[in-house]
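*Asks:* Return atomic coordinates for the entry below.
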Amino acid sequence: MNEKIDFLTLAAQAKEAYTNVLTQQNNNHSVRMSVFSGQYPWHHHPDSDETFICLQGVLTLEFRDREPVILTPGQAYTVLKGTSHRSHGSGRTVNLSIGIEGRATVMEQRPLVD
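*Replies:* This next block holds a predicted model:
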């Protein structure tokens, strides 16, 4: 894909409670845009780091073994592969996530500590 993408226009078109769309692929990486409020379940990616870039709202990345990271528009953070995490949007949140295309996502059915 070699075209200009307006993420904020795409986000404005998202009407579902949770929207996650592939927006770009570059070599073996993908850029996905998520629009949501609320909390995504605990999970990890065993084979890929995942970089989050906050575009709108406040995105909190929670971890089992350390303090959360809070992102506001224009901020980014990389979750290293294998790290258990979940994301939480305070109100409507728009963010990009970048990682290896086709990366495995292991959903963690029961919280270890919550």
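*Asks:* Only C-alpha atoms from now on, for both contacts and neighbour counts.
*Replies:* OK.
*Asks:* The most centrally placed residue in the chain - nearest residue in space that isn't next to it in sequence?
*Replies:* Compute the mean C-alpha point of the chain, and by CA atoms, centre = their mean the closest residue is residue 97, 4.5 Å away. Distance criterion CA to CA, 6 or more residues apart in numbering; nearest residue to residue 97, sequence neighbours excluded, is residue 52 at 4.5 Å.
*Asks:* So what's the residue count around residue 2?
*Replies:* 7 (other CA atoms under 10 Å).
*Asks:* before we move on, what about the one 10 residues further on?
*Replies:* As a burial measure, the neighbour count of residue 12 was computed by other CA under 10 Å and equals 10.
*Asks:* Tell me if it really is in a helix.
*Replies:* Yes. Judged by DSSP: H, G, I helix; E, B strand; the rest coil, residue 12 forms part of a helix.
*Asks:* Make sure residue 100 is actually in contact with residue 28.
*Replies:* Yes. Here residue 100 reaches residue 28: they are 5.7 Å apart, a contact under CA atoms under 8 Å.
*Asks:* next up, for comparison:
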Amino acid sequence: MHTAINLRERTANVQGFWNPEHLLTLDQSHSLKIANIKGGFIWHSHPNTDEMFYCVSGGPLRMELCTTAKTPEDAEKTGADEVVVLNLGDVFSVPMGMQHRPVAENETGILMIEKVGTVNTGDREGDERTVYVDEKA
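*Replies:* Here you go, the predicted structure:
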């Protein structure tokens, strides 16, 4: 049976912060994931994929970008040289390979679209915040 997914209801049921859950897969190549976030995440990039963010609830979400850094360690030293603010209903795509750090002062529900197999910590896979999501569910 085919049914619609209500993003606000689904994000409201996600347990904890920075704990992405799989929604569905498109063309066996891209995964749609939801999460609730609050506070700041770690600097990281995704060398093999763009990453799209949609602000589903709460907000704002600040996407800190370090356009000159090649590594997360460089981004930590340099800090953000650009910030994109996503309010409720806004969407933004982080370009492949760009060091970024999502930050939300208030609880914020997000939808992410990225290639199947992409982990939330990107080039920092194995960090204590890495979450491996079952994308077959």
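*Asks:* What value does the TM-score take for this pair?
*Replies:* The pair, once superposed, lands on a TM-score of 0.85 when counted by TM-score structural alignment, normalised by the length of the first structure; 109 aligned residues with a CA RMSD of 2.0 Å.
*Asks:* The residue nearest to the centre of the first structure reaches residue 31, doesn't it?
*Replies:* Yes. Using CA under 8 Å, residue 97 of the first structure is in contact with residue 31, at 5.7 Å.
*Asks:* Can you name the residues in contact with the strand or helix carrying the residue nearest to residue 97 of the first structure?
*Replies:* Assessed by DSSP states H and E, residue 52 of the first structure sits inside strand 50-63. Counting contacts by CA atoms under 8 Å, 6 or more residues apart in numbering, the residues outside strand 50-63 of the first structure that touch it are 8, 68-81, 83-99.
*Asks:* Would you tell me what the next helix or strand after that strand is?
*Replies:* strand 69-71.
*Asks:* That next one vs the second structure, average distance?
*Replies:* Once fitted to the second structure, strand 69-71 of the first structure is off its aligned match by 0.3 Å on average (mean CA distance after the TM-score superposition for the first structure).
*Asks:* matching residues in the second structure for that strand?
*Replies:* The aligned range for strand 69-71 of the first structure in the second structure is 84-86, by TM-score structural alignment.
*Asks:* now the matching stretch, how far from the centre of its chain.
*Replies:* The gap between where stretch 84-86 of the second structure is centred and where its chain is centred comes out at 13 Å by CA atoms, centre = their mean, to the nearest Å.
*Asks:* Show me what counts as buried in it.
*Replies:* 85-86 (16 or more other CA atoms under 10 Å).
*Asks:* three-state assignment of residue 9 of the first structure?
*Replies:* Assignment for residue 9 of the first structure (three-state DSSP): helix.
*Asks:* roughly how far apart are it and residue 24 of the first structure?
*Replies:* Distance of residue 9 of the first structure to residue 24 of the first structure, computed by CA to CA, to the nearest Å: 15 Å.
*Asks:* okay, those two: which has more neighbours?
*Replies:* residue 24 (15 against 9).
*Asks:* I'd say that one and residue 6 touch.
*Replies:* No. Contact criterion CA under 8 Å: residue 24 of the first structure and residue 6 do not qualify, at 11.7 Å.
*Asks:* Touching stretch 26-39 of the second structure from outside, list them.
*Replies:* By CA under 8 Å, 6+ apart, stretch 26-39 of the second structure touches 10-12, 14-25, 103-116, 135.
*Asks:* got a list of what residue 108 of the second structure touches?
*Replies:* Contacts of residue 108 of the second structure by CA under 8 Å, 6+ apart are 36-38, 55-61.
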